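1. Kindly generate the corresponding structure for this input.
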Amino acid sequence: MHDFALALEQGNMESFYPTLSALWRSQTSVEELNHAFSIFFEKEIQLLMIDAMQPKFDAEASIDENGVLTIEGRYDTSPSVVHFSHRYILEGTDWRLIGINVQLK
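-> Okay, the predicted model is just below:
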């Protein structure tokens, strides 16, 4: 989440892009990520305050039949709660991000 929040602070996904799995990078571009998260930029959403917080997990991390690790939780920020879902795949010896969903509710 820190890398995502930092990209929001910077106003584009350029610094976030290298943190993605090679598979995801082969399927998307920085420009496509900027478009996907454009609402965050338009509303000037800033999330670096979560660095000082511990996430609350909605369920235990799980690995599905395709080897995808899913982590879901939230940060109890105010006035909106930050909900997240991250999906990772194992590339070499590292778990690398293959999907992210962030919502403010």
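2. From now on I want contacts and neighbour counts done on CA atoms only, so please keep to that.
-> Noted.
3. what's the spacing between the residue lying closest to residue 103 once chain neighbours are set aside and residue 74?
-> Nearest non-adjacent residue to residue 103, counting by Cα to Cα, 6 or more residues apart in numbering: residue 83, 5.1 Å away. Counting by Cα to Cα, to the nearest Å, the gap from residue 83 to residue 74 is 4 Å.
4. try residue 62
-> 16 Å.
5. Could you check which of those two is surrounded by more residues?
-> residue 74 (19 against 13; other Cα atoms under 10 Å).
6. Here is a second sequence; please produce its structure as well for comparison:
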Amino acid sequence: MTSHRMPAGSDPARPGPDHPLTIWVDGEPVPGTAGQTIAGVLLGAGRRQWRTTSQDGAPRGVFCGIGVCFDCVVEVNGLRDVRACLRRAQDGDVVARQGAGPEATP
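-> Predicted structure coming up:
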């Protein structure tokens, strides 16, 4: 099987204009773009971990990226156990780390 390549200018799937948004993570503003998941916004901001395990306080972030593993859970607008890889970010969302370790407290 060979790939079909087309010039970028003739690709019908063109991105639209960006619609910026800001979520608040542990009291800090984090910029993103409409359509991104919370995990996408966090990863785009350079954050690779935002939860700790209850047993040994090990850091966690995105593992599977499809909502199967629960490694990326956060608290969003007061609701716990939200999978950051599935939840689309909304402008003004308040996100807090979740976990048992001392670094999980905002």
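7. Any chance you could compute the TM-score here?
-> The TM-score (TM-score structural alignment, normalised by the length of the first structure) is 0.26; 46 aligned residues with a Cα RMSD of 4.1 Å.
8. quick revisit: does the residue nearest to residue 103 of the first structure sit in a helix or strand, and which one?
-> Residue 83 of the first structure is part of strand 82-91 when elements are defined by DSSP states H and E.
9. next helix or strand past that strand?
-> strand 94-104.
10. buried set for that following strand?
-> 96, 97, 98, 100, 102 (16 or more other Cα atoms under 10 Å).
11. right, and out of the residues you listed, which lies closest to residue 23 of the first structure?
-> residue 98 (7.3 Å; Cα to Cα).
12. Tell me if I'm right that that closest one and residue 69 touch.
-> No. If you go by Cα atoms under 8 Å, residue 98 of the first structure and residue 69 don't touch, sitting 9.5 Å apart.
13. For the first structure, just list every one of the strands.
-> 56-57, 62-63, 69-75, 82-91, 94-104 (DSSP state E).
14. Touching the second one from outside, list them.
-> What it means is strand 62-63 of the first structure. If you take Cα atoms under 8 Å, 6 or more residues apart in numbering as the criterion, strand 62-63 of the first structure is touched by 69, 70, 71.
15. Looking at these, which is nearest residue 40 of the first structure?
-> For the contacts of strand 62-63 of the first structure, the nearest to residue 40 of the first structure is residue 71 (21.3 Å; Cα to Cα).
16. Go ahead and confirm the closest one touches residue 89.
-> No. Counting by Cα under 8 Å, residue 71 of the first structure sits too far from residue 89 to count as a contact (11.8 Å).
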